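Novice: Output the structure for:
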Amino acid sequence: MTATDKGPARASAKDTELTEMAWDPITRIVGSLGIYTKIDFKAKRVAECHSTSSIFRGYSIFMKGKDPRDAHFITSRICGICGDNHATCSVYNQNMAYGVRPPHLGEWIINLGEAAEYMFDHNIFQENLVGVDFCEKMVGETNPGVLERANATEAPHAAEHGYRTIGDIMRSLNPLEGEFYREALQVSRSTREMFCLMEGRHVHPSTLYPGGVGTVATVQLFTDYLTRLMRYVEFMKRVVPMHDDLFDFFYEALPGYEEVGRRRVLLGCWGSLNNPEYCDFTYRNMADWGRKMFVTPGVVVDGKLVTTSLLDINLGIRILLGHSFYEDWEDQEMFVTHDPLGNPVDRRHPWNQHTIPRPAKRDFDDKYSWTMSPRWFDGKDYLPLDTGGGPIARLWATALAGLVDCGYVKSTGHSVQINLPRTVSRPAVTFEWKPPADKEGKPLSNAIERDRARTYFQAYAAACALYFTEQALAEVRAGRTKTWESFKVPDESVSCGFTEAVRGVLSHHMVVRGGKIANYHPYPPTPWNGSVRDVYGTPGPYEDAVQNTPIFEENPPERFKGIDIMRAVRSFDPCLPCGVHMYLGGGRVLNTAHSPTGVTLAI
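Specialist: Sure, this is the predicted structure:
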């Protein structure tokens, strides 16, 4: 972690007490995320923040003209971390376009793969990446007084996780040396194996197709998955109480720490883990089968659930350019004026987007990032929704909707209950996640609660996987072993797919003309979380969460590490490859020619 003290901020009189500091690139993530701040060290508060992305790739450009059946193989390569989430969303999108409904067993297998991905990715990020921000070495360097108190504080749930003091928990998180850090690495290996059992290869699945999967389903296959899953379930029985102890301690040791990374509760969840009993992938029934997902879609505004309809979610998406390196597409063709149900579709909807890159010198008063500004229009305001890194939005929407109950997980309308059965050495346990609130009872989305939700969602994914395994085994034992349904590619279609990537909302929108892709736009969580100020001046979630964050670090400005800022940013589980695409520029064409002497020339 490095910071650059650039002295007094640019010019204005009101900024004379501010210090410009930048972290670029942010470490422990994939991609080129930069955080540029102005800090008031006298008031111990971040005064201003800009989030930048310095790379552009362009899948929306080179998808045009491709065979739509290749879409999931191509879009999987958007990311080397959560490529299977893109492949899955693309397959959902294609299922709608082709009018195909996979066999139940095929969908249970996809669900098992996605649940394994949630377990794998959240585990390795939480324990081996974001956990470093809370380890003994980091806390000792930034808040030695807090570490001293941690060493003297008994852990309330020591009997469940085995660490006597909070300081012991922090030591266990030290990179490479810490006991829990190393254990988490081993666990991440088994969860990746679980995914490969279902979809052949991680991170780019080799058996996933429109219409289902090519996986050969046997009792042995699901038994191999289940043995690994039960070890993970036992692991989570220690992890949840351990993280509760650690995160609760920070509130106690640093009064006011709930303000670090806090922003207005504006959460989006597109839902995930389809229920094959109800999901037919048709657009006309999308709101109904969306509500049957095992993670409920929803938009949460100021702590209240305002919709669970995928239809409303889809029609409300707007892509605003704001301060990003693109030209507007106001004068370009509209691919879709009305959705399949006759509802009007906005020009700024992904179905109608044109990606016209225009690189420029970074200027925070003008254009400064390759990430656009997705917003959700509620009929009045363009809301800068965030995903909170995925889990807090998923759990909040699911909890308030009260639509999930499969025995292992249940949403009550005010909480989510997670029931983990007896394992080799530990009894059955029930965890309950409730939407967080501050001391005044106001809804709370901040760095600590985003991280806490990630822990609970790992347990939630494991509990769902137990149910999915039971359903898959029931299909096999009943002789229903078909995992794929044939289909035909239509000449014309308009379609969309929705799911939750690890870090949050993921949608793929496609327009097919003449049997080829005419327009294709994937929108992962990173453009939502890492968006820049839009045309109305509204900052993106990273920017908003860091701006006004109080500084609790004990170091003076000349040795400032920015740990509170880093905790705020990393709580979103940032990952930049999904936020940007590719730019070829105006380049010149190279032709090869052979000279009489046999030398190959580039002309």
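Novice: contacts, neighbours, all on C-alpha from now
Specialist: Will do.
Novice: the helices in the stretch 301-450 of the chain, which residues?
Specialist: 310-316, 391-401, 447-477 (DSSP state H, counting those that start in this stretch).
Novice: One more, please, to line up against the first structure:
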Amino acid sequence: MATLATPNGYTLDNTGKRVVVDPVTRIEGHMRCEVNLDSNNVIRNAVSTGTMWRGLEVILKGRDPRDAWAFTQRICGVCTGTHALTSVRAVENALGIEIPENANSIRNIMQLSLQVHDHLVHFYHLHALDWVNPVNALKADPKATSELQQMVSPAHPNSSPGYFRDIQTRLKKFVESGQLGPFKNGYWTNPAYLLPPEADLMAVTHYLEALDFQKEIMTVRTIFGGKDIHPNWLVGGVPCAINIDGDMAAGAPVNMTSLNYVRKITDKCINFVKNVYVPDVIAIGKFYKTWLYGGGIANKSLMAYGDIPDRANDYSPENLMMPHGAIVDGKLTDIHPVDLTDPEQIQEFVPHSWYKYPDESKGLHPWDGITEPHYELGPKAKGTSTRIEELDEGAKYSWIKAPRWRGHAMEVGPLARYIIGYQQGRKDIQEQVDGCLSALGLPMEAMFSTLGRTAARALEAQWAAEKQAYFLDKLITNVKNGDTATANTAKFDPKTWPDEVKGVGFTEAPRGALAHWIRIKGGKIENYQCVVPTTWNGTPRDNEGNIGAFEASLLDTKVERAEEPVEILRTLHSFDPCLACSTHVMGPDGQELAEVKVR
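Specialist: Have a look, this model is predicted:
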């Protein structure tokens, strides 16, 4: 390829040193990344690959649409329930089913609980190690760490020197035992890590606190959904009865006891995000505020479908609490409406994906989507089909399709939602963003970066925790007023359905815009297509050569050490990639789990 200019404004050059990271870990699913470095170790070309085929669309054909949620929910083992919510909305849209207000509030509480939970887990357990060096925490002065904690967040109760000394001792024993666990494969001597020991110790401490707290957050979804990580859902509402004076033994999982427990967890979420998560991101950001790589297409093309309907059955942008719209060509103040039913707006292409279309020069709207796998390596690829050494980006190279909105590759996720909301004049979002940037001493342009993407996720976690309390209040008030309905089963029987219908359901998953499209014929699923957030962000190139958010975000990034490319991981992890969601990279102690090749 040598040097190539893409239509969406990037210059690629694959003649330099090739660095391969396979697999990219600390994400959900399987991913491979290849980049080319110039003589100054700056990334000039990037190739992002989804290395596992999902296949749920094929499995769903011919099945009962009322059961689709149970299958699609298994797409992901991290974003619990969000695919199920999208699926029941798709079926309800197709069949014209309206849900009760209580069901809307409960669905929103579960979805907002997921947002908080997923963002916390992402930062502390999947992404923080790109910024934080846990081994360096052993050098910290616990007294100085305590002083730092009290300066960063004086409201956090766990801040004494003794507390941090105990954590440091625990960490030291862990390191000396030779069982570093999640810290094992880190590049801990890399100069790309910028935090002083005290900040590292504070962050590692909160890593452990968040690990304990996440077990409590998931109980909210257990109460309303019966279990987690894959709670129960229902076309027409939610599958849980309400009896305000009853108890679980009487078959009423939603009662005052359980609602008071949800209140307790909701309050804890608000406090933890406000006093730990957001302050940590700002504190770490202050040390990295000159490292503003990773913007990619964020300042050019962003999209959000919107979510969290205030009133049931109204999915108009005005009723959605999460922002809706699309920004293209860098015109931030020009926000376009997104219509998921319009075949001219959303199409998926496959010229560089391991799928086959009858005519690969054209994209397909998801209602007409085809999921036919076709795995083959390009003529310039190196290695074999089962042991790839280097991919041919001029051919097919990913199991991810290439979705486009009016021909544009888009970034989706918390950053997209927050930029769109900010430009729409959403005061709640503007106050959060302005406050964060002021604390960091950075201009608005800094949001278009890896650091900005990470900050937007933290701010959204705070927003979601507070909105969770709003819908809990709404639910309790509605029930006290005598409304205990949680499901509408008037159209649950297939005998009431038209012979042939189609629908679309959408949500804003933690990672971004998510939608499912369904065609129902004769009471069975004729076609089902999911376009998930990582399909948008991790897209390979399209027919025109446009690159997507993952690939674009890596360009022009300086890598300190080619053999330890923490900068690649830092930026990719900021998207919280979710590629397959049913298998994970695991191995016994001592087994090599990741390999970096430099040629």
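Novice: Could you tell me the TM-score of the two chains?
Specialist: Remark: TM-score between the superposed chains equals 0.77 [TM-score structural alignment, normalised by the length of the second structure]; 504 aligned residues with a CA RMSD of 3.5 Å.
Novice: Which one of the helices of the stretch 301-450 of the first structure lies nearest to R231 of the first structure?
Specialist: Nearest to R231 of the first structure, of all the helices of the stretch 301-450 of the first structure, is helix 447-477, at 10.3 Å by CA to CA.
Novice: What residues in the second structure pair up with the closest one?
Specialist: The alignment of helix 447-477 of the first structure onto the second structure (TM-score structural alignment) spans residues 450-480.
Novice: In the matching stretch, which residues are buried?
Specialist: 450-469, 471-472, 474-476, 478-479 (16 or more other CA atoms under 10 Å).
Novice: re the thing from before, export the helices of the stretch 301-450 of the first structure to a markdown table and tack on distance to G58 of the first structure?
Specialist: Converted to a markdown table, those look like this (distance: least, CA to CA, whole Å):
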| stretch | distance to G58 of the first structure |
| --- | --- |
| helix 310-316 | 22 |
| helix 391-401 | 27 |
| helix 447-477 | 30 |
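Novice: Of those helices, give the one that comes closest to D5 of the first structure.
Specialist: Here helix 447-477 is closest among these (CA to CA), at 24.3 Å.
Novice: helices or strands up against the next helix or strand after that closest one?
Specialist: Next along the chain after helix 447-477 of the first structure, taking DSSP states H and E as the criterion, comes strand 493-501. Counting contacts by 3 or more CA pairs under 8 Å, 6 or more residues apart in numbering; DSSP states H and E, strand 493-501 of the first structure packs against helix 83-98, strand 504-513.
Novice: Just say which of these is most tucked in.
Specialist: helix 83-98 (a mean of 27; mean count of other CA atoms under 10 Å).
Novice: Next up, the contacts around M198 of the first structure.
Specialist: I109, I110, L112, G113, T215 (CA atoms under 8 Å, 6 or more residues apart in numbering).
Novice: What residues does the nearest residue to L473 of the first structure once chain neighbours are set aside make contact with?
Specialist: Counting by CA to CA, 6 or more residues apart in numbering, V219 is the residue found nearest to L473 of the first structure once chain neighbours are left out, at 6.4 Å. Shown in contact with V219 of the first structure (CA under 8 Å, 6+ apart): L473, V476, R477.
Novice: What's V219 of the first structure aligned with over in the second structure?
Specialist: In the second structure, V219 of the first structure lands on M256 (TM-score structural alignment).
Novice: what does R348 of the first structure give?
Specialist: That one, R348 of the first structure, aligns with L364 by TM-score structural alignment.
Novice: For the residue lying closest to that match once chain neighbours are set aside, give its distance to W536 of the second structure.
Specialist: Leaving aside its chain neighbours, L364 of the second structure sits nearest to Q347 (4.8 Å; criterion: CA to CA, 6+ apart). According to CA to CA, to the nearest Å, Q347 of the second structure stands 11 Å off from W536 of the second structure.
Novice: could you list every residue that touches whatever residue of the first structure lines up with A395 of the second structure?
Specialist: Superposed on the first structure with TM-score structural alignment, A395 of the second structure falls opposite D366. With contact set as CA under 8 Å, 6+ apart, D366 of the first structure has these partners: H323.
Novice: mean shift of the match of helix 447-477 of the first structure relative to the first structure?
Specialist: Average distance, stretch 450-480 of the second structure versus aligned residues of the first structure after superposition (mean CA distance after the TM-score superposition for the first structure): 0.6 Å.
Novice: so how far is that stretch from its chain's centroid?
Specialist: 16 Å (CA atoms, centre = their mean, to the nearest Å).
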